[in-house]
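[1] would you be able to build a 3D model of this:
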Amino acid sequence: MLNLILTDLRASIASWRLWTLLGWLEVRQRYARSRVGPFWLTISMGVMIASIGVVYGTLFGQKMTDYLPFLSISLVMWTFFSQTVIEGSTAYINSATYIRQASTPKLIYMLQVVWRNLVILAHNFVIIVLLLAVFGVKSWETLPIFIPALLLYILNAQWIVMVVGLLSARFRDLPQIVASVMQIAFYITPIIYRPNALARFSLIVDLNPLAHLIELVRAPLIGQVPSAMTWAVAIGMAVIGWLVALLLTGRYLKRIPYWV
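    Sure thing, here's the model as predicted:
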């Protein structure tokens, strides 16, 4: 079982030209014949950050030079994570034609989802760079930490996609449930408010693994070092999550064509 999924994983990674091309074409097709192209995503994200930043920054009494970079990083990184998970839940379903007609590694459809959203993340990340350029980088020393933090962030998104994609192929009501859960998670995760804003209900943040994942990639960009607890939660999630995802996918890999 484990050998089967590891073979599929290796074959999927080896087919990187296929899933990177498919992911890139999907992004281009969304904005075919548009002069601005995928940067419409950046414009939409920029407008949302500006709107939420002014309203909630005023309500929370925040200093805009600090709050806008905080908010932009939070929203851009959360959008990547939530959209990846939501789209991942329908990855096998939407690729049913390819799965039934072509003998390809199954995990390429999971890798394709993550890659497609990484392309979108790269477009939206322009906003973060601009705001950091305008308001200044808080600490150049913490910026390199962002690279391993982002890799760990992506690894966690990938195993979650593998799990929800497989379960959604079997249980067709699950994609709607996943979308609803991600919507709820947005409100209980410190994205538009700072983690210390819930002083009386700090357990909501402390026991929320998504809060630690967001903090992992946000902290280095706002001049902070992620805590040891944040690293431990993120690494623990990655190790346990990948083990579960591989075992689960390996067990039901051959049934995917019949489910979709």
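
[2] only C-alpha atoms for contact and neighbour calcs from this point on.
    Will do.

[3] what residues of the biggest helix by length in the chain count as buried?
    What stands out as the longest helix in the chain, according to DSSP state H, is helix 108-135. Residues 108-121, 123-125, 127-129, 131-132 are the ones in helix 108-135 that count as buried (16 or more other Cα atoms under 10 Å).

[4] and what of stretch 230-240?
    Quick answer for stretch 230-240 (16+ other Cα under 10 Å): 230, 231, 233, 234, 235, 237, 238.

[5] and stretch 152-171, by the same measure?
    By 16+ other Cα under 10 Å, the buried positions in stretch 152-171 come out as 152-170.

[6] which ones among the residues you listed are found in helices?
    Reading helices off these with DSSP H, I get 152-170.

[7] tell me the contacts of residue 20?
    Contacts for residue 20 were tallied using Cα atoms under 8 Å, 6 or more residues apart in numbering; they are 112, 115, 116.

[8] got those as JSON lines, with distance to residue 181 columns?
    Shown next, in JSON lines, are these (distance: Cα to Cα, whole Å):
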{"residue": "112", "distance to residue 181": "23"}
{"residue": "115", "distance to residue 181": "23"}
{"residue": "116", "distance to residue 181": "22"}
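
[9] check contacts around the residue nearest the centre of the chain.
    Centroid-nearest residue in the chain: residue 81, 1.8 Å away (criterion: Cα atoms, centre = their mean). By Cα under 8 Å, 6+ apart, the contact list for residue 81 reads residue 157.

[10] redo that, cut-off 10 Å
    Taking Cα atoms under 10 Å, 6 or more residues apart in numbering, we find residue 81 in contact with 75, 114, 117-118, 121, 153-154, 156-158, 160-161, 182, 210, 213-214.

[11] of the residues you listed, closest to residue 27?
    residue 117 (8.9 Å; Cα to Cα).

[12] so that closest one makes contact with residue 80?
    Yes: using Cα atoms under 10 Å, residue 117 is in contact with residue 80, at 6.0 Å.

[13] separation between the closest residue in space to residue 41 that isn't next to it in sequence and residue 162?
    Closest residue to residue 41 apart from its sequence neighbours, by Cα to Cα, 6 or more residues apart in numbering: residue 124 at 6.8 Å. Distance, residue 124 to residue 162, by Cα to Cα, to the nearest Å: 24 Å.

[14] pull the contacting residues for residue 244.
    Here residue 244 is in contact with 159, 160, 162, 163, 238, 250 (Cα under 10 Å, 6+ apart).

[15] that one sits in which helix or strand?
    helix 228-252 (DSSP states H and E).

[16] gap between that helix and the chain center?
    In terms of Cα atoms, centre = their mean, to the nearest Å, the centre of helix 228-252 is found 15 Å from the chain centre.

[17] elements contacting whichever helix or strand comes after that helix?
    Next helix or strand after helix 228-252 toward the C-terminus (DSSP H and E): helix 256-259. Contacts defined by 3 or more Cα pairs under 10 Å, 6 or more residues apart in numbering; DSSP states H and E place helix 256-259 against helix 91-94, helix 96-101, helix 146-170.

[18] to compare with the earlier structure, here is another sequence to fold:
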Amino acid sequence: MQHAVSPTYHIDANRPDRAGRAMADLRDGFAAWRLAWALARLDLRNRYRGSVIGPFWVTLSTAAMLLGLGLLYSQLFGIALGSYLPHLAASLVTWQALATLVGDATTSLSSAEAVIRQLRLPLTTHVLRCVFRNAVTAAHSLPLILVVFLLVGHWPGWELLLVVPGLAVLALNAFTITLFLGMICARFRDIGPIVTNFMQLAFFMTPVIWKPESLGDKAVWLPLNPFYTLLEMLRGPLVEGGGTLMTWVAALIYSSVLAAIALVFFVRFRNRVAFWV
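    Presented below is the predicted three-dimensional model:
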């Protein structure tokens, strides 16, 4: 006597429940964060295989850039080196972490093509893998800020505590932008080079090597630059006394809009990623 085999899951083509599946992907991906962490560490070991100092090459290149730009632009802007270096150190380290993440985010899913097509892992795992990988790389350059502060005798006050919520907002943006760019660049491969060129332009349009007060009265328009608000959330507590309330409000608004766009895109097109990569 044969018994009917009941399906392990039910799919209704008329009601695919995209939102439910997307939320399940996010939930399962964050629950398995240790897997993403292990994959990120494996990526770094493979990237620097055969290297003597590994990711500290990033630290050395950042230190050389910091010294060169500090000596040059302190003279061009007529600012004392001891006053300019803390601003440049906090700005440059933060910007390089952000720019590297954005560039890596464009290939966060397409680079995992083989895994996505062969294993039923949450897409969130690959997004977290990219975020963790870049967080570890950025952490190698953080001591440069402390070294500069020690050399020039600059110490932030109680406003240093604002770095904690700043890092939380930055982490949210890192995840959402990796999720969004990973998906859209898997579909349209031309967007990756466009993003790279855009970040180069944004570097000069954002007060990284120049100070906001250089704009004079026009500095009030800087919160319209999303990169400035993210940068100021970390640089402000370290150098400029915590940043203005308008900067924090603008950063939270931009972060909320980006998260909403990424979530909508993820819900709508998550099932197509396997065909795009």
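
[19] gap between the alignment partner in structure 2 of the residue nearest to residue 41 of structure 1 and residue 242 of structure 2?
    Residue 124 of structure 1 maps onto residue 141 in structure 2, with residues paired by TM-score structural alignment. Counting by Cα to Cα, the gap from residue 141 of structure 2 to residue 242 of structure 2 is 22 Å.

[20] now residue 99 of structure 2
    23 Å.

[21] thinking again about what came up before, looking at the helices and strands packed on helix 256-259 of structure 1, which is closest to residue 55 of structure 1?
    So among these, helix 146-170 is nearest, using Cα to Cα, at 28.3 Å.

[22] what is the corresponding segment of structure 2 for that closest one?
    Counting by TM-score structural alignment, helix 146-170 of structure 1 falls onto residues 163-187 of structure 2.

[23] once aligned to structure 1, how far is the matching stretch on average?
    Once superposed with structure 1, the aligned residues differ from stretch 163-187 of structure 2 by a mean of 1.2 Å; criterion: mean Cα distance after the TM-score superposition for structure 1.

[24] returning to that earlier point: the residue nearest to the centre of structure 1 sits in which helix or strand?
    Per DSSP H and E, residue 81 of structure 1 falls inside helix 64-88.

[25] so that helix corresponds to what in structure 2?
    Mapping helix 64-88 of structure 1 onto structure 2 (TM-score structural alignment) gives residues 81-105.

[26] for the matching stretch, buried residues please.
    So, applying 16+ other Cα under 10 Å, buried residues of stretch 81-105 of structure 2: 82, 84-105.

[27] that stretch against structure 1, how far on average?
    With the two structures superposed, stretch 81-105 of structure 2 lies on average 0.9 Å from its match in structure 1, counting by mean Cα distance after the TM-score superposition for structure 1.

[28] same question for stretch 60-69 of structure 2.
    Mean deviation for stretch 60-69 of structure 2: 0.7 Å (mean Cα distance after the TM-score superposition for structure 1).

[29] what do you get for stretch 35-43 of structure 2?
    So stretch 35-43 of structure 2 averages 1.3 Å relative to structure 1 (mean Cα distance after the TM-score superposition for structure 1).

[30] could you check how far that stretch is from the centre of its chain?
    17 Å.

[31] which stretch of structure 1 lines up against it?
    Under TM-score structural alignment, the match for stretch 35-43 of structure 2 is residues 18-26.

[32] count the neighbours of residue 115 of structure 2 for me.
    Using other Cα atoms under 10 Å, the number of residues around residue 115 of structure 2 comes to 14.

[33] where's the equivalent of it over in structure 1 relative to residue 257 of structure 1, distance?
    Per TM-score structural alignment, the equivalent position to residue 115 of structure 2 in structure 1 is residue 98. Distance, residue 98 of structure 1 to residue 257 of structure 1, using Cα to Cα: 10 Å.

[34] shared neighbours of those two, anything?
    Joint contacts of residue 98 of structure 1 and residue 257 (Cα under 10 Å, 6+ apart) are 92, 106.

[35] output the helices and strands packed on helix 256-259 of structure 1 as a markdown table; include the columns distance to residue 140 of structure 1.
    A markdown table is the format used below for those (distance: least, Cα to Cα, whole Å):
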| stretch | distance to residue 140 of structure 1 |
| --- | --- |
| helix 91-94 | 38 |
| helix 96-101 | 46 |
| helix 146-170 | 11 |
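
[36] ok, which of those comes nearest residue 7 of structure 1?
    helix 146-170 (15.4 Å).

[37] C-terminal to that closest one, what's the next element?
    helix 174-188.

[38] the match of residue 124 of structure 1: what's it in contact with?
    So residue 141 of structure 2 contacts 55-63, 89, 92-94, 96-97 (Cα under 10 Å, 6+ apart).

[39] what's the closest of these to residue 45 of structure 2?
    residue 55 (9.3 Å).

[40] residue in structure 1 matching the closest one?
    Alignment note (TM-score structural alignment): residue 55 of structure 2 maps to residue 38 of structure 1.

[41] contacting residues for its match?
    Taking Cα under 10 Å, 6+ apart, we find residue 38 of structure 1 in contact with 27, 28, 29, 30, 31, 32, 119, 120, 123, 124.

[42] which non-adjacent residue is nearest the fifth one?
    The shortest distance from residue 31 of structure 1 to any non-neighbouring residue, by Cα to Cα, 6+ apart, is to residue 37 (5.1 Å).

[43] residues touching the one you found, list them.
    Here residue 37 of structure 1 is in contact with 27, 28, 29, 30, 31 (Cα under 10 Å, 6+ apart).

[44] next, it: secondary structure please.
    Three-state call for residue 37 of structure 1 (DSSP: H, G, I helix; E, B strand; the rest coil): coil.

[45] how much space between it and residue 118 of structure 1?
    In terms of Cα to Cα, residue 37 of structure 1 sits 16 Å off from residue 118 of structure 1.

[46] what do you get for residue 108 of structure 1?
    To residue 118 of structure 1, residue 108 of structure 1 is 15 Å away according to Cα to Cα.

[47] what about the helices and strands packed on helix 256-259 of structure 1, which gets the closest to residue 243 of structure 1?
    Of all these, it is helix 146-170 that lies closest to residue 243 of structure 1, at 8.8 Å by Cα to Cα.
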